[in-house]
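Enquirer: Dropping the sequence and predicted coords here.
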Amino acid sequence: MTSWKNLLGPMRVPFLLLTPACVLLGVGTAYWQTGHLAAWWHIGLVLVAALAAHISVNALNEYVDFKTGLDLRTQRTPFSGGSGTLPQQPTLAPAALWIGLISLLVLSLIGAYFVALRGWTLAMIGLLGILVIVAYTPLITRLPVLCLIAPGLGFGPLMVIGTHLALGGELSATVVVASLVPFFLVNNLLLLNQFPDVEADRSVGRHHYPILLGRQRSAYIYALFLGLAYLSVVVGVVGGVLPATSLLGLLAAILLPRVIRGVLRHADDLPHLMPYLGLNVTLNLITPVLVAVGLFLAA
C-alpha cells in the first residue's frame, strides 16, 4: 500500500484537477455546436486520454528533474518544485519513467481510436501534443518563448480542440476562441510557478522568462496574459462565436485586481507571493468550468 501511494507522487495527483476543467470546456463547445451531448463512454475515454497526457508530462518531468539533480536544489512549495518523491525515495526513479511512458502509450492508443473515428485533423493535434509532452522538460524549458506558451498550448488549443473534435464537433471559431481561455491561464500558471525556482532552474541550464527578464518584469507578462484570458471571452461573445452565457466566466475575474496587484507587488518577495500562487490556481480551475457551464446553458 505504501509503495502504491508513493507511485502517485510522480503523477502529481493534486494538480490533475486542471485536466477535467479543460476537458469540460471542450465538451461544452461540442455540445453547443452539435446540439447534443456525446456518448458518455466517449467523454470518459477523452478524459482518460487527457489525464494520461497530464500524468505523462508530470512523471517524465519528475524523472528528468531527479536525474539532473534539480530536485535536490529546488526549495519545494505547494505549487512548485515537484512532488519531492524521488529525492526521498530514489529507487522509485525507474517507476516514474515507466509511469510517464505507459501513460503516453495509453494516450496514443485512445488517440488512434478517435483518429480512426474522426479523421486526420485530430491526428495532427495528437502528434503535436505528444511532441510537447516528450520535449517539454529536456528542450522546451531551455527556450523562453516556447517555455512560456507550451503549457497553455497543451491545455488550451490541444486539449480543448482535441476534445471538441473527438466528440464530433467541427473545427470552428467557437472552439478556437474558447481554447484561448486556458491557453493564457495555464501559461500563467507555469510562469508564476517558476518564480520560486529561478536560482535552481538556472543552475541546470533552464532558460525561462523569470530567468531571462527577472521576476518583476515577468510579473507584467503575467498581468497581460491574465487580462487576455478574460478578454477572449468578451471578444468571443461580441463577435458572436460564443453565447452570452459564456460571460459567466467573468465571475472569476473579480479576483483579478487582487491577484495582479499582489503579483506585481510581491514578485521578488516569495513568502508573500505564495497566497497569489494559490489564487492563480483557483482562477485556472474555475474559469474554464464557468465558461463551459455558460455553453451548456445556451445549448
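Expert: Happy to help now that I have it. Numbers count the residues shown, from 1 in each chain.

Enquirer: hey, let's count contacts and neighbours off CA atoms from now on
Expert: Fine.

Enquirer: Quick check: next helix or strand after whichever helix or strand Leu104 is part of?
Expert: Under DSSP states H and E, the secondary-structure element containing Leu104 is helix 93-118. Where DSSP H and E defines the elements, the next helix or strand beyond helix 93-118 is helix 120-135.

Enquirer: Which strands and helices lie in contact with that next one?
Expert: Contacts defined by 3 or more C-alpha pairs under 8 Å, 6 or more residues apart in numbering; DSSP states H and E place helix 120-135 against helix 40-67, helix 93-118, helix 162-166.

Enquirer: where's the closest residue to Ala95 other than its chain neighbours relative to Ala93, distance?
Expert: Nearest residue to Ala95 in three dimensions, chain neighbours excluded: Leu7, at 7.4 Å (C-alpha to C-alpha, 6 or more residues apart in numbering). Taking C-alpha to C-alpha, to the nearest Å as the measure, Leu7 falls 10 Å from Ala93.

Enquirer: between those two, which one's more packed in?
Expert: Taking neighbours as other C-alpha atoms under 10 Å, Leu7 and Ala93 compare with Ala93 leading, 22 against 18.

Enquirer: can I assume that one is in contact with Asn61?
Expert: No: Ala93 is not in contact with Asn61 according to C-alpha atoms under 8 Å; the separation is 11.2 Å.

Enquirer: still on that earlier bit, what's the helix holding Leu104 packed up against?
Expert: If contacts are counted by 3+ C-alpha pairs under 8 Å, 6+ apart, helix 93-118 sits against helix 2-11, helix 40-67, helix 120-135, helix 162-166.

Enquirer: and among those helices, the most buried is which?
Expert: Across the helices and strands packed on helix 93-118, averaging neighbours per residue (mean count of other C-alpha atoms under 10 Å) puts helix 162-166 on top, at a mean of 28.

Enquirer: Give me the contact list for that helix.
Expert: 23, 26-27, 29-30, 46, 114-115, 118, 122, 125-126, 170-171, 175 (C-alpha atoms under 8 Å, 6 or more residues apart in numbering).

Enquirer: next, the one to line up against it:
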Amino acid sequence: MTQPLEPTLAMFQNPFARYFAATRPAFLTASLMACLIGLAVAWHGGAAFDVPMALVTLLFALLAQAGVNVLNDYYDALNGTDAQNTERIFPFTGGSRFIQNGVMTQAEMRNFGFALMAGVAVAGLWLMARSAPQLMYVGLAGLFIGWAYSAPPFRLNSRGLGELCVAAGFLAITVGTDFVQRKGFAAAPFIAGLPYALLVTNLLYINQFPDRTADTAAGKLHWVARLPIQSARWGYSLIVALAYAWLLLGALLDWLPLWSLAAFLALPLSIKAARLLLQHAAQPRQLGEAIKLTIGAMMVHGTLLSLALLLSK
C-alpha cells in the first residue's frame, strides 16, 4: 500500500495551514458524527431545535478533539513512542509526525493544544449558560478524559484504560449534544450513542497494532501491547459484537426506532476489517485496508443511525 507523504516544514510554510493541519482535521469527522447522532436523538425526542446552539455545540466538539489530537502528539513526543515507531501506517498511526519531522516544536504543539482546550472551556461555558448548569459535568469529564488519556501522571491509555476513555469521550459528545437541545439528561443519547462510540473505540484498537512495538518500548502498555498478538487480535471482534448486540437490543426493546437496524448495513465493513486483522495482526504494515474499513464502518453506522432517528420521529 502506498502511503501519503509525511508532513515537512516545506509543505506548511503558511502558519495557518500548519496549525490547522496539526489538528489532524480529517479525523475530526469522528466528533462530527457523534454530534450528528446527538442532534438526531434530540430531534427524534421532540426537543425544540436551536440551530445556533447546535452549531456552537459542533464547534465545541471539534475543538475538543483537535485539542486532544495535538496534546496526544505532544505527550507521545515526550515519552518517545512516535520517534521510534518504524511500523506506523501514516496518516492513521504513529501520530501526525509534525514534531518528529520538524514542522512544529514540542513547545508549539503543547501551547497550541492547551489553547484549543481553553477555547473548548469558553464554548462550554457559553453553552452551559444557554442550556443548564449540569452540562458542566459532561464538559469536565470530556476535558479530563482527553487530557489524562496520554498526559502524566495519569497516562490512562498506558494503564489499559484507553479503550474505555475513547468510548466514554465520544459517548459524552453525543450525550452533551442532546443535552444542549433538550436542556436536561435523558437515556436516549446514551442508548443511541453507545454502538457508535464502540466502533470509534475499534479505530483506536486496530491502530495500536502498527504502534505496538514502539508503544511497548516506551511503556505505553495498552491492551494490544499487554496481550500476546494471537489473543489481542480477538479484541476487535469482541467490540464489534458488543456494538451490534446493543443496537439490536435497543431496537427489540423499543428503546430505539426499528429503522435504527438499518445501521447493521455497516456490519459487513467491520467483519471484513476483523478478518483482515485476524489474518495480519502479526504483520501490522498490512493493516491499512482494515483501518480504512474501520473508519468506513463508523461513518456508515453513524449516518444510517442518524437518518433512522430523523425519519422516524
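Expert: Sure thing, it's come through. The shown structure was predicted, so the numbers you read here are calculated from the model rather than taken from an experiment.

Enquirer: Quantitatively, what TM-score do the chains reach?
Expert: The TM-score (TM-score structural alignment, normalised by the length of structure 1) is 0.93; 296 aligned residues with a C-alpha RMSD of 1.6 Å.

Enquirer: Can I get the helices and strands packed on helix 93-118 of structure 1 in TSV including distance to Tyr220 of structure 1?
Expert: Converted to TSV, those look like this (distance: least, C-alpha to C-alpha, whole Å):
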stretch	distance to Tyr220 of structure 1
helix 2-11	31
helix 40-67	27
helix 120-135	26
helix 162-166	31
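
Enquirer: Out of those helices, which is closest to Pro196 of structure 1?
Expert: helix 40-67 (15.4 Å; C-alpha to C-alpha).

Enquirer: how close does the closest one sit to structure 2?
Expert: Helix 40-67 of structure 1, aligned to structure 2 and superposed, deviates on average by 0.8 Å (mean C-alpha distance after the TM-score superposition for structure 1).

Enquirer: Read off where that helix ends up in structure 2.
Expert: Alignment of helix 40-67 of structure 1 against structure 2: residues 51-78, by TM-score structural alignment.

Enquirer: can you check stretch 182-190 of structure 1 too?
Expert: Going by TM-score structural alignment: stretch 182-190 of structure 1 matches residues 196-204.

Enquirer: before we move on, the earlier item: figure out which of the helices and strands packed on helix 93-118 of structure 1 is closest to Gln194 of structure 1.
Expert: helix 40-67 (13.9 Å).

Enquirer: How is Ile89 of structure 2 assigned, secondary-structure-wise?
Expert: In three-state terms, and counting by DSSP: H, G, I helix; E, B strand; the rest coil, Ile89 of structure 2 is coil.

Enquirer: That one - how many residues pack around it?
Expert: Neighbour count for Ile89 of structure 2, taken as other C-alpha under 10 Å: 23.

Enquirer: Kindly report the same for the one 5 residues further on.
Expert: Applying the criterion other C-alpha under 10 Å, we find 24 residues in the vicinity of Gly94 of structure 2.

Enquirer: got it, and Leu192 of structure 1?
Expert: Leu192 of structure 1: 27 neighbours (other C-alpha under 10 Å).

Enquirer: Show me what the helix or strand hosting it packs onto, helices and strands only.
Expert: Taking DSSP H and E as the definition, Leu192 of structure 1 sits inside helix 173-193. With contacts taken as 3+ C-alpha pairs under 8 Å, 6+ apart, helix 173-193 of structure 1 sits against helix 18-34, helix 144-153, helix 215-238, helix 270-298.

Enquirer: That one vs structure 2, average distance?
Expert: Helix 173-193 of structure 1: mean distance to aligned residues in structure 2 after superposition is 1.2 Å, counting by mean C-alpha distance after the TM-score superposition for structure 1.

Enquirer: and that helix, how far from the chain's centre?
Expert: Offset of helix 173-193 of structure 1 from its chain centre (C-alpha atoms, centre = their mean, to the nearest Å): 8 Å.

Enquirer: going on from that helix, what's the next piece of helix or strand?
Expert: helix 198-203.

Enquirer: Report the buried residues of that following helix.
Expert: Under the neighbour-count criterion of 16 or more other C-alpha atoms under 10 Å, helix 198-203 of structure 1 has 198-202 buried.

Enquirer: Mean distance between it and structure 2 after superposition?
Expert: Looks like 1.1 Å for helix 198-203 of structure 1 (mean C-alpha distance after the TM-score superposition for structure 1).

Enquirer: which element follows that helix toward the C-terminus?
Expert: In the C-terminal direction, the helix or strand that comes right after helix 198-203 of structure 1 (DSSP H and E) is helix 209-212.

Enquirer: Mind giving me the packing neighbours of that next one?
Expert: helix 144-153, helix 198-203, helix 215-238.

Enquirer: which residues are in contact with the shortest one?
Expert: Pointing back at helix 198-203 of structure 1 there. Residues from elsewhere that reach helix 198-203 of structure 1 (C-alpha under 8 Å, 6+ apart): 70, 73-74, 207, 210-211.

Enquirer: which one of those has the most neighbours?
Expert: Pro210 (25 neighbours).
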